[in-house]
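1. pasted the sequence and its predicted model underneath.
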Amino acid sequence: MKRVVHLSQLSHSSLIEPGKPGAEVFTPHRRAARVIGSPYQPLDREAVRLLRRNGWEMATGVVARRNLIAAVKQVLKLDEPSPVAARMTPSMQALLRTGIDPNNLLNYQSERVRQLAEITLVYQAMLHQQRLLDPSEALWHASRLKLNRKPIVVYGYFRPRIDELAFIDALAGEGSRFLVPCADHSIFRENRKALEFLRSRNWEVEEPGTSLTTYGQRIANSFLTGNASEDRSPAHSYPNLEAEVRGVLAQIKELLISGVNPDEIVMVARDDKIYGPTLLSIGWEYEVPVRVLYNFPLDQTRFGVWVRLMLEAASTGFSFEPTIQMLSHRMGQGLGLSAQSLKASRSVHTEGLDGWKSLEIDLSQLDWPESATRTEWVRLLRNILDKTDSRKHAEPWARELKAFEIFHENVDGLLFDEAEEIVTIETFAADVTELLSSLTVPFQPGVGGVELHTPEVLFGSQYRHVFVMGMNEGVMPAPVNEDPILDFYDRKLLVEKGIGLESAADVARREVLSFYLMIGIATERISFSYPRIVNNDESIPSAFMQRMGLVIRPAVELELPLASREEARRAFIGGDAILSGDDVLPAAIRSLEVEAGRESPAAFDEYDGVVGLPLDAGEIQWSASQLTTLGQCPFKWFASKVLLLKEPDEMETELFPSLRGRLYHKALELAFAGLIDVEDPREAALMRLDEAFIQAEREIGIPGLPAWPAQRAEHLQTLRNAIGSADFIEAGSRVIHTEMTFQSVWHGLKVRGSVDRVDRTSAGIDLIDYKTSASVPPGAKNEDGDAKLDLQMPIYIHAAGSSRFPGEAITGIYYSLKKAEVLERVEVADSPELQAFAERVKRHLKDGDYPVDPDNERKACTFCEFDLVCRQGNRLDRKRSA
């Protein structure tokens, strides 16, 4: 029986002849099959076909994971085996691919290896009992079957593993051919071992002399030998990854316009997941068809998130967060969430089935039982996906539709051969989450376009133009990382025992060989590039570029054409040129002018609150807080009181400051009701405080906060401490008013408000203002721009004290309920600075002048909800300095 191994330094497809009539061709991917003109058929597919004929099936991802978790739990006696199973999976798969009997490792010196062997044995036994195999052991099992040998051609398996070699040898008959790249260089060490294996199985070896016929083969040879090639490869550096992608796609667009077919061009990146999203985004902008082919976890798709949110909402009794996220999801459009119901639910954090029903949102179809059989759970899940038209909502995106289909195909795997087992909704939700995380979907389903690949999936292919991106040190080649279970020390010892595991040196050689074989696929041109900045850190070019003797030039030397309308707009926006047929550019130019004005030292204009809208300050009823707000930042007052902007009402998890202040004030008002003119009313008020607090909660309308019982006790104690303090009321004083309202005119401005408490003391009248904070709040801006000009107490003394208690000595007091002490006493009711402030207010309103001009320390910005509108920042310093 003659079977031939063709040796070649590079992947010369010309060495592979069709062989005997009827010979089957096996390639690892369609790109290699295309080169030799054969149908695509990989070895693992043939192995699965043969195994099925003998009664074996492959364990799906979810079934394999469930059995591995059970094996880990049985061997290690863990309560939470899932994380250990996940960490152990790569090591176990590597062990299975070696073909070794795990029994041989049960007495190994490393406890980790012994545990791995024992778990692998239990795991295999569980699967085999169900006539299932882990995919990692499929080739070995197939090679041990009684196979009918046949003539085969194997091409593209240029770095064959031992399990692939065993299966090829078991399957190959008379006239079979196998191309293996090999040469006298260290990077071919593993391939030389493969050659020894095949020779021991009576394969003949042919070593024809081959010439370096293609451009890529000559570049690859220069990489291997270190000798400069007459052919030169361009190499460029870009400022960042986006610039690199734009540069590469601009060159590809030129090629496409010149008539090159998309399937004659390929993009290569060692980490395709980093480049994929950016390539798709800019490819859309450039109108360049881009195809990324890596797999994407199902739990990160829109559909996967949607399924998880449904289960979380149902299993938590429709608590607010997961339910509102589910209803707001793109795929939850059929569940009835309107703008009005969204606003209402956010204000109270709706909970429970009845709560959502009160908003006319019917979630009864998700009102699932606490426990049910697995069959019933799967039926309920399929039913809700049908009723919510999940497939229809997924159709706008190919990836989401594919995710829906993959999930539907695998959902029966949740039965786990225990269809009538009764499990809780929480257990079922966890199983679904695990299923979603174990399934993958192509990131961009479809065909056609310029493809992005990693080097190892290009073996045996050919492209006219190859663009290699991400040629950074630490990226290409990828760093060598330890396996958490089978570390390199253990691997070294196991290799010495004849177990075919990769050592650290093997991994490094594999990276170099992959790069070498990838270079050889180019027939006309291969270019290399890298970004100088990655994740805000400076990067250096890969040593591979130096090894090829490449001269790295800045990408600006390429002088690339404008590749999209968006780039043309950016180019024309600063000049006088007009982009014909473009309606966006004039608006973009105007927007840039506005933004430049905002960022420049020029005076505030209409885009910074100087709108020229006059108002009569004398006709407005002012409160002390309104005047303080305008005095701190005119725009903040304008946005709130004129534009009527406000953030959507959102229930807090604890009392926010304004609501806490209202609660405290109301409770104190009720506690002191009926205690007017009573000497030292504190004891009586303390006795009434609990009842007053309950009534205040009811009148204020405290929302159902998650931890309110515990918080409530803290707030009550704060009020008890405040009332019991010696500072709360001066000895011999009497309370004569609580929540005393007033209206008056202050420097030509109509003012109104209420004083929390009024006491008559031996010295006169005290106006007490309760503060829930530990300090006096910031005031309006003074002449120096600092928020230190107190308006509240001067207004109270003038408008309330002097008008209600003429001729008496008036003192204003700020009292901290939090600290249970007096913060400040104020006796001066007026000053020239206050008169000047009132005039400033009138001038602002008369001129319609409400600039974004907060105090020097930006205290006005601390609790401001208009930051997205005003966009204050360093730009304000430039305007002030001018």
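-> Thanks, I have the structure now.

2. going forward, measure contacts and count neighbours with C-alpha atoms only.
-> OK.

3. what's the neighbour count on residue 177?
-> 28 (other Cα atoms under 10 Å).

4. what packs against whichever helix or strand it is part of?
-> For residue 177, the element it lies in under DSSP states H and E is strand 176-181. Packing partners of strand 176-181 (3 or more Cα pairs under 8 Å, 6 or more residues apart in numbering; DSSP states H and E): strand 3-8, strand 152-154.

5. another structure for you, compare them:
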Amino acid sequence: MLKVRCGPYAALEQAFLRQLDSLQKDDPFTPIAVVAPSRRMAERLERLAAGRPRLAVRFHTFHSLALQLVREDGQESRKLVGDPLLFDRLVDSLLGSGPRPKGLASSYRSTLKDLIDAGVEPRAGELVDEGLLSGKEEAERLRGLLDLLARYEKSLEQLGVLTPAGLVRRAAELAPKSAALGRFKALLYYGFYDLVGLQAEFFEAVAGEFPVTLYFPYRKGHPAYAFADRFFETKLHQGGTVPEPVEAPAEPLGDALFVPGRSAKAPEGFLRFLTASGASDEAWRVAKEILRLVEEEGVLPSEIGVVARALDPYRSALADAFRASAVPFHMSAEEPLLKRPAARACWTLLALARREFPALSVLDLTASPFFKLPPGASAGRWSALVRRLRIHRGWLQWEGRLPGEDAALWTLLKELKAELEPKGRRSWGEWAEYAAALLDRRFDAGGDEAFKAVLDELCSLEVLDLLGGKPEFPEFLEALDDRLHSAGLPVTDEPNQGVSVLDAMEARGSSFRVLFLVGLKQGLFPRVIREDPLLRDRARKALRDAGGYWIGQKKDGYDEEKLLFHLLVSSARERLYCCWPRSDEEGRSQVPSIYLFDLFRAAGLDPKRLALREDVPRQPERRLCSNALAPYLTPREASLAAALAGADPWSLHKALGWEAGALKALREGALELDRYGAPGPKDGVVGPLAEHLAWLKGHGLSPSTLENLAACPFRYLASKVLKLAEPEEPCEASKVDPARAGTLYHEALEAFYRHPKAKGDVRAAVDASFGKLDWRAMGLYPLLWEFEKERMARALEAFLRWDLAEQAQSGFVPELFEQGLDGKLEVALPKALEGMRFHGRADRLDSDGKSFRVVDYKRTAKSKKLAKRVSEGEALQPPVYLELAAQRKEFAGQAQGGAVFYPVESFLEEPEPDPYTAQDHAALRKAVLERIGALLKAVAEGRFVIKPQEGEQGYCDWCPFPAVCRKNHAMTLVRARRAP
């Protein structure tokens, strides 16, 4: 009772409509069922049949038809569930309790689905025992997989769960005696070119008892249809059925595609080729071409298709380009739910505790417009406070540093901690209700689409109650994490309106007046096919050939890729645009799809001489200044094009109601930044700053400020002149804050040397200094703080023992600690700074009665020696402190004995004092003072040009102002190198 009609989709459509008309010619209410492989194809057939009285025609997919049969029977007590998360967790429970990768259960579930869809039963293990596979290891792997399949299906049965595959299997059993199927005069199956095993059984069960016509997209002997060969030969000739070819119009290009040695001339103007740099430029050019087609050639948006093999790499680029250019479109793909701010804020809140309250997440949450702040609270003030306290993550950091600083924030965090760490076990449904109530309480986003979607995803987790058991809240959040990261929202609201943006699978069977194929590059179309490591192709082939199960091999996917490409090429009626990225967004070269070259061959084209190829320029000025595209530019693009072309864009700005004055200033500023020549005001050459110089003369300069000025004058401008705040880097809970560690060393050393009695028991003195410190105040975990405290104490003890021995040998003894220094230097100061003083604070000043030395404590050692850094102008503290200390009365008549840096932690292994000797100072003193004079002259003249120092030891690595200095801007660097 099966009739098979085969041919290309375009011919099948007409044959399908003719048969539909014929079946209802005498009675327009003749009941007919139409079954398609996808909902989209069923809707397309329904639209094709529109305009005729089709009240008695029912359009189904395999799933919906199976569901109707099972519901009609009324005997199925199991609950239909298609949620992959439930199946993943069930498989995970069957894999045992040992450690395994997070995605392993999902991989097993996918393989089990292939076996179940193919109708493979656990008893297929008997075939393995009979030598189905020759390789012992592969046979054992398959046997283990079939054992897992048996336990999986048994568990589903015990849980009372009916899977979609189980639904189809049950429908196949019911089909021969179905009253619902018997009411149809005919069943028209349309558009599938392959079926999995259970679908094939369902189809055969229906075709064996009822009048069925199959419209099968297939051209016998054509290489592009090789993927459908096996199904055609094996399944469609049973019972004496002879497939009937449908008369189809000539299709020269399709006839030649993938046929070696054959070519055909494509219709005039049919083929166009576009290349661009990256998906964004590709999408931009497609959008402009669509506007041109609509405006100049009268093509309706609904007659245009844009298709990629997979939409994910192009989803955002196409949506952004079409919206910017006002191209009406509908897209089947969804955008990630967590891309929406409200959804992201919800997950940020729920995940705070499991992520140990990261400071950035807390600040993002409190800055969200959806989050309910306590009365009088300020997210901006909280952000500044958290950065000042250098909180990174971990409840202990919050607990140790925040109390006493801001009561409202601390109260909020304590409340959130209690809400996000509930005790006990509850059902999945109860946890979903708890989380939903928490979100409702903390957010004001009831009308937001994404917020509603999050609540829906929470409710969907109730299905996991079928598995039994009551999870704790962290386990619930783990499942919610998987759910939210896989959830999506529609990109467009109106289906089937405007340009169709589809992936290749959804576009099967469609027809377009104009089609754009985007993303034609290797790795995307054709996609990369990989074997299933759990069920390799050799095992699949054995199950299919020897076992009789209708299961496909993964490598057959390459044949399907060819078929999809051929179907897409054939779906364009008047014009086909083939688009590919010649490079990605970063400029890396991309390889065009191999299918393009077969298309070139089939069309008789030389790929090196494509007259109809357009290379979309990467540079905005070349891309936007095309006369052909000028009418289709957005106002912003038109403004930019006018500015780049040297035209006057201000009249356009005025007509659009833009703030022309501000735009003009911005344009002039941009031109200034890109000019050649000497540095100017935007490079830091600002001229004398009288107010700042007066302030500087009154306050003086410290050596650290001089060092920053020498390293990069622009940092001095940002910090001291513009008064930009230097952001504090947060400190991780896994290590001691370096600044805090340095302070601890200084305090301990000062306390030690101020109490001479302590020298009798060095370790006791060190323990006394550290004993009062609490892990909460340090923001570390208790055990970690104990470890760090012991390490730092051992470093101090090692240093002090060495230092005491060195003092005994050299005769130098500490005289002054944390001593403020102030005075003048023998520097030729500019007139505006005459009389300016210098100041600083020395860690320690030693004396032997004849000379004095400057001692500075450091945490770790530098790779470059101190004397070398002084000679290169990197370290100015030692010479300046020596000059200032010489002016103190305590050292009157004493010689300058040099300076030394003590990196305390290096003494744990090998002492590394870093000296700047009296001889070094005598040799370098004049040059140092001249360098300081030159720096101050530049300050007086207002010259603060950047001096980038990239690399591992470069100054730029720890500069707090990388976002404002433009060190990566080419022309800024060119001008900076020309600075005196």
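-> Noted; the coordinates are in hand. Nothing here was measured: the structure is a model prediction, and the numbers come from that model.

6. save the helices and strands packed on strand 176-181 of the first structure as TSV, and put in distance to residue 84 of the first structure and mean neighbour count too.
-> Formatted as TSV, these follow (distance: least, Cα to Cα, whole Å; neighbours: other Cα atoms under 10 Å):
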stretch	distance to residue 84 of the first structure	mean neighbour count
strand 3-8	42	21
strand 152-154	38	23
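
7. can you redo the ones you listed as JSON lines with distance to residue 364 of the first structure?
-> Below are these laid out as JSON lines (distance: least, Cα to Cα, whole Å):
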{"stretch": "strand 3-8", "distance to residue 364 of the first structure": "66"}
{"stretch": "strand 152-154", "distance to residue 364 of the first structure": "58"}
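
8. re earlier: the strand holding residue 177 of the first structure aligns to what range in the second structure?
-> Under TM-score structural alignment, strand 176-181 of the first structure corresponds to residues 212-217 of the second structure.

9. residue 625 of the first structure matches what in the second structure?
-> Using TM-score structural alignment, residue 625 of the first structure sits opposite residue 704 in the second structure.

10. same check on residue 864 of the first structure?
-> Using TM-score structural alignment, the partner of residue 864 of the first structure in the second structure is residue 959.

11. and its match, how many residues sit next to it?
-> Using other Cα under 10 Å, residue 959 of the second structure has 13 other residues around it.

12. same question, residue 79 of the second structure
-> For residue 79 of the second structure, the neighbour count with other Cα under 10 Å is 12.

13. would you map the strands across the stretch 51-200 of the second structure?
-> For the stretch 51-200 of the second structure, the strands defined by DSSP state E, counting those that start in this stretch occupy 57-61, 79-80, 161-162, 186-190.

14. oops, could you answer that again for the stretch 401-550 of the first structure instead?
-> Going by DSSP E, counting those that start in this stretch, the stretch 401-550 of the first structure shows strands at 422-424, 440-442, 450-453, 463-469, 522-531, 533-534, 537-538.

15. want to try TSV for these, with distance to residue 667 of the first structure as columns?
-> Converted to TSV, these look like this (distance: least, Cα to Cα, whole Å):
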stretch	distance to residue 667 of the first structure
strand 422-424	46
strand 440-442	58
strand 450-453	67
strand 463-469	68
strand 522-531	63
strand 533-534	57
strand 537-538	56
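
16. rewinding a little: list the contacts for the closest residue to the match of residue 864 of the first structure other than its chain neighbours?
-> Leaving aside its chain neighbours, residue 959 of the second structure sits nearest to residue 715 (7.7 Å; criterion: Cα to Cα, 6 or more residues apart in numbering). By Cα atoms under 8 Å, 6 or more residues apart in numbering, the residues touching residue 715 of the second structure are 708-709, 946, 959, 961.

17. so where does residue 715 of the second structure fall, helix or strand?
-> Following DSSP H and E, one finds residue 715 of the second structure within helix 713-716.

18. tell me the helices and strands packed up against the next helix or strand after that helix.
-> Counting by DSSP H and E, the element after helix 713-716 of the second structure in chain order, helix or strand, is helix 738-754. Judged by 3+ Cα pairs under 8 Å, 6+ apart, helix 738-754 of the second structure is in contact with helix 762-771, strand 813-823, strand 851-858.

19. nearest to residue 182 of the first structure, of the helices and strands packed on strand 176-181 of the first structure?
-> In terms of Cα to Cα, the element of these nearest to residue 182 of the first structure is strand 3-8, at 5.7 Å.

20. who's in contact with that closest one?
-> When contacts are defined by Cα under 8 Å, 6+ apart, strand 3-8 of the first structure is touched by residues 15-16, 172-183, 202-208, 210.

21. what's the spacing between the residue nearest to the spatial centre of the second structure and residue 445 of the second structure?
-> By Cα atoms, centre = their mean, the mean C-alpha position of the second structure lies nearest to residue 339, the distance being 9.9 Å. To residue 445 of the second structure, residue 339 of the second structure is 16 Å away according to Cα to Cα, to the nearest Å.

22. sorry, back to before: which position in the first structure aligns with the residue nearest to residue 959 of the second structure?
-> By TM-score structural alignment, residue 715 of the second structure lines up with residue 636 in the first structure.

23. also residue 881 of the second structure?
-> Using TM-score structural alignment, the equivalent of residue 881 of the second structure in the first structure is residue 796.

24. quick one: neighbours of its match, just the number.
-> Residues near residue 796 of the first structure, counting by other Cα under 10 Å, number 28.

25. surely it touches residue 755?
-> Yes: counting by Cα atoms under 8 Å, residue 796 of the first structure touches residue 755, with 7.4 Å between them.

26. what touches both of these two?
-> Taking Cα under 8 Å, 6+ apart as the criterion, residue 796 of the first structure and residue 755 both touch residue 767.

27. about what we covered before: contacts for the match of strand 176-181 of the first structure?
-> With Cα under 8 Å, 6+ apart, stretch 212-217 of the second structure has contacts from 1-9, 12, 16, 186-193, 206.

28. how does it look with 7 Å?
-> 1-9, 12, 186-193 (Cα atoms under 7 Å, 6 or more residues apart in numbering).

29. from the middle of its chain, how far away would that stretch be?
-> 44 Å (Cα atoms, centre = their mean, to the nearest Å).

30. average offset between that stretch and the first structure?
-> Averaged over the aligned pairs, stretch 212-217 of the second structure sits 1.8 Å from the first structure after superposition, using mean Cα distance after the TM-score superposition for the first structure.

31. just give me the neighbour total for residue 736 of the second structure.
-> By other Cα under 10 Å, the residues close to residue 736 of the second structure number 18.

32. gap between it and residue 744 of the second structure?
-> From residue 736 of the second structure to residue 744 of the second structure the distance is 11 Å (Cα to Cα).
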